[in-house]
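**Student:** requesting a structural model of the entry that follows:
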Amino acid sequence: MRYVPYGPELEGVPNIIVDGRGNDATVLVLSHWPRNRTPPELKADSSTEIVLNYLRSPQREAYRDGAEAVSNNHYDVDGLISLWAMLNPEAVRQEAEADLLVAIGECGDFDRWSGEQATKVTCALYGLESLPSSPIRQGLAGIRDYLERTAFLYREALPLVPQLLDDIGRFEEYWRDEYRKVEAGRGLFARGEATVQEVPELDLAIFQLPHEVHDMALYEQTACSRVALVIEGHRYQARYRYESWVEIQSRRPPPRIDLRPFADLLQSFEGNPGDWAADDVQRTLPRLRLRGPEGSTSPSSITPGLFLRLLAQYLRDQASNQELLWSPHTADIEYISELASD
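**Tutor:** A predicted model of the protein is given here:
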């Protein structure tokens, strides 16, 4: 197969789409996105694992239906590893290699520690895209169009995947700082300086933190799809994890509940400067917080106990309010098709 960038070059070309949404010429979708058209027998939590299921399937050629092109409408770690596996099926035949690819895909998409090597690879890919010293970052500087940026990232990153898998130490300058933040967060939990308490009936995990902690360290601690952060200094966040935006198969998280009415409720209690704000529940990673300068989380006058009681009560009271619920299994397809750049 060959990689063809998503956009005009892919129009009219029979293709397989990994991790995103197809176009009119797509013959097979291998994605965990909302309302995807992935064959049920191939579905899995990550798009990387879906691709591996496809590559192992005795019906592989029938699914492919002659398509030679493979693409994705956005760039991220799970998408990159999915695409690379499609282009290099012989490299993923061994169980150990396949397991590592799945771990990288899950680490990237679900922001959770997935073992040292997978986490370092994920951090390296973040660094290659974002650090000023990276040639990839430098090459992105003059590209404004989203699909052009996506194509550039794939063309630059795909050849690096074998090196990342075989010698992650070679990329230390790109993963070192991010990985240290992950390890620092894990250390807080190991020493009991950060804690988590689960409320299973609400699928809610409540974190008590001395300061903000890297997501990969947080989400290693719990499978709950709803997260409340109580950060020292009366700073609070409520979040929905990515697992409740895609169609994961290992379990089915409850629908998301729009938190914008809850933000209005909190505002009525708030005595400090700032505005309580909640992101659109249909976004990939929506958050609620008392918004300060440049989107930071500001200290609140609300006590931790009151914040948590109000949040739990809101989640209970609105659990059946269809006007506020959102699920990847019933999402508006037209809306989802516009989220490639989220």
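**Student:** drop to CA atoms for contacts and neighbour counts, all remaining ones
**Tutor:** Fine.
**Student:** chain center to the longest helix anywhere in the chain: distance?
**Tutor:** Under DSSP state H, the helix in the chain containing the largest number of residues is helix 172-190. Per CA atoms, centre = their mean, to the nearest Å, the displacement of helix 172-190 from the mean C-alpha position of its chain is 19 Å.
**Student:** now the second one, please; I'll put the structures next to each other:
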Amino acid sequence: MQRSFLPFAELAHQPALVVDSLYPNLPTFSHWRGAPTPEAVRDDTSGGCVLRALTRTPELLRLPYVTANHFDIDGFVGVWSLLHPEAALAAQDRLLDMARIGDFRELNLDRPAARAALPLVCWINERETALFYPPFAAGGREAVASVPKFTFFNEAFEEVLRQPEMFRDHWGPEHDTVLQDAALVRQHADAIVRYPELGLVVLRLPRPVHYYALFGVTEGFDMVLAQYPDQRYELEYKYTTWIDLASRPTLPRLHLQPLVERLNALERGPLPWHAEPITDTGPILRLDARSLPKPQRYGHPTERPIHTSSIPPHELEQQVVAYFREYYAGVQARWRWTWHEIRTLNQQIFGKKADRGALPKA
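**Tutor:** As a prediction, this is how the structure comes out:
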């Protein structure tokens, strides 16, 4: 079947296959919490759900239109695959790694498909920023503002997929930075500490690095504590705990404000600790007077200031580990946490201090 892209705003008038989004009563291929994705095609990424559907449940793909309410690499992989099913299945290993790198920032350089996917991801990153606007910079207009992005990439991507070397001028600079940073992380592998029972990885690095290098060694884990010289730190919940992973169970996110209060009681520097609500796609606990704008938080650690704390590295790590050990005690990792369950658990643990921010919008 020949399909076309439909702007998300037109769904009220024309039904379509919905990718990496939610919309009532339409075929949906999304890893978002609560998405009515068919069980037979569930995958860690929305792009992966689509690629499974192309072979496992083609009967669910009979509508002639496909849509998504935002542009990102994972959603684009799903949309493009529905528009070009034969080419997508021929390149599905690279596309699956594209979706994973784009959404989870997990670059596994031991996989040939991931190495081949990296130039494609970097090409999208460069073209998106150069020709349009960076991720999360459209504010509440994303569903409309992203349409020109989809129009461009839906048409241009196949040639890049076939002949990536022809486009090295676009993807080469970021690609080379990622490989250099990944090599730096590997050089400091002995300084990586993992706490499997908490889903936490602690990395001690000589400088901030690109996310694909930082999170590339955290596959299977959901929190990252990065420690840099001059007692600079960031603790982040990965996007893997915002969506429904299909490959493994996860622990629910815990409210970070009580940890912020503990650190502020120890901090002797001029800045306070701060963290976003756990409903943010990637909340970061960091030293700052205020929350960074979403585009800056989504940007790489190399692109934002990371301030010096008075707390020594070992003590900070102890505080973080003790906090999660205390409050994860008795909580079992499992699949398919709902936002209501996560909110209820946090209220049971923390009472009135629990995060009462709005749930993610469907």
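**Student:** follow-up on the earlier one: output the contacting helices and strands for the longest helix of the first structure.
**Tutor:** When contacts are defined as 3 or more CA pairs under 8 Å, 6 or more residues apart in numbering; DSSP states H and E, helix 172-190 of the first structure packs onto helix 116-130, helix 215-219.
**Student:** which other residues reach that helix?
**Tutor:** Outside helix 172-190 of the first structure, the residues that touch it by CA atoms under 8 Å, 6 or more residues apart in numbering are 119-128, 131, 134, 194-195, 213-218.
**Student:** now those residues: which count as buried?
**Tutor:** The neighbour count (16 or more other CA atoms under 10 Å) marks 119-128, 194-195, 213-218 as buried among the contacts of helix 172-190 of the first structure.
**Student:** which parts of the stretch 251-362 of the second structure are helices?
**Tutor:** Applying DSSP state H, counting those that start in this stretch to the stretch 251-362 of the second structure gives helices spanning 257-266, 294-298, 313-328, 339-350.
**Student:** just the stretch 101-250 of the first structure next, same as before
**Tutor:** Going by DSSP H, counting those that start in this stretch, the stretch 101-250 of the first structure shows helices at 116-130, 135-140, 146-157, 161-166, 172-190, 215-219.
**Student:** quick one: map residue 191 of the second structure onto the first structure.
**Tutor:** Structural alignment (TM-score structural alignment) places residue 191 of the second structure against residue 195 in the first structure.
**Student:** returning to what we had before: residue 81 of the second structure is nearest to which of the helices of the stretch 251-362 of the second structure?
**Tutor:** With distances scored as CA to CA, the stretch of the helices of the stretch 251-362 of the second structure nearest to residue 81 of the second structure is helix 294-298 (25.4 Å).
**Student:** so how far is the closest one from its chain's centroid?
**Tutor:** In terms of CA atoms, centre = their mean, the centre of helix 294-298 of the second structure is found 12 Å from the chain centre.
**Student:** cool, and stretch 232-247 of the second structure?
**Tutor:** Mean-position distance between stretch 232-247 of the second structure and its chain equals 7 Å (CA atoms, centre = their mean).
**Student:** and stretch 51-60 of the first structure, by the same measure?
**Tutor:** On CA atoms, centre = their mean, the centre of stretch 51-60 of the first structure falls 24 Å from that of its chain.
**Student:** who's in contact with that stretch?
**Tutor:** Everything outside stretch 51-60 of the first structure that qualifies as a contact, by CA under 8 Å, 6+ apart, is 18, 30, 42-43, 82, 85-86, 89, 92, 98.
**Student:** in ChimeraX, how would I select the buried members of the residues you listed?
**Tutor:** Per 16+ other CA under 10 Å, the buried members of the contacts of stretch 51-60 of the first structure correspond to this ChimeraX selection:
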select :18,30,42,43,82,85,86,92,98
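**Student:** okay, the contacts of stretch 51-60 of the first structure in CSV with distance to residue 170 of the first structure and secondary structure next?
**Tutor:** Shown next, in CSV, are those (distance: CA to CA, whole Å; DSSP: H, G, I helix; E, B strand; the rest coil):
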residue, distance to residue 170 of the first structure, secondary structure
18, 28, strand
30, 31, strand
42, 35, helix
43, 34, coil
82, 23, helix
85, 22, helix
86, 25, helix
89, 24, helix
92, 22, helix
98, 22, helix
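**Student:** list just the nearest of the contacts of stretch 51-60 of the first structure to residue 337 of the first structure.
**Tutor:** residue 18 (14.3 Å).
**Student:** I figured that closest one hits residue 30, correct?
**Tutor:** Yes. Counting by CA atoms under 8 Å, residue 18 of the first structure does reach residue 30; the two are 4.7 Å apart.
**Student:** hey, what's in contact with both of the two?
**Tutor:** Joint contacts of residue 18 of the first structure and residue 30 (CA under 8 Å, 6+ apart) are 47, 51.
**Student:** what's the match for residue 148 of the second structure in the first structure?
**Tutor:** Taking TM-score structural alignment as the criterion, the aligned counterpart of residue 148 of the second structure in the first structure is residue 152.
**Student:** now that match. Nearest residue, chain neighbours left out?
**Tutor:** residue 140 (7.6 Å; CA to CA, 6 or more residues apart in numbering).
**Student:** same thing with residue 130 of the first structure?
**Tutor:** Of all residues apart from its sequence neighbours, residue 137 sits closest to residue 130 of the first structure (CA to CA, 6+ apart), at 5.7 Å.
**Student:** appreciated, that's everything.
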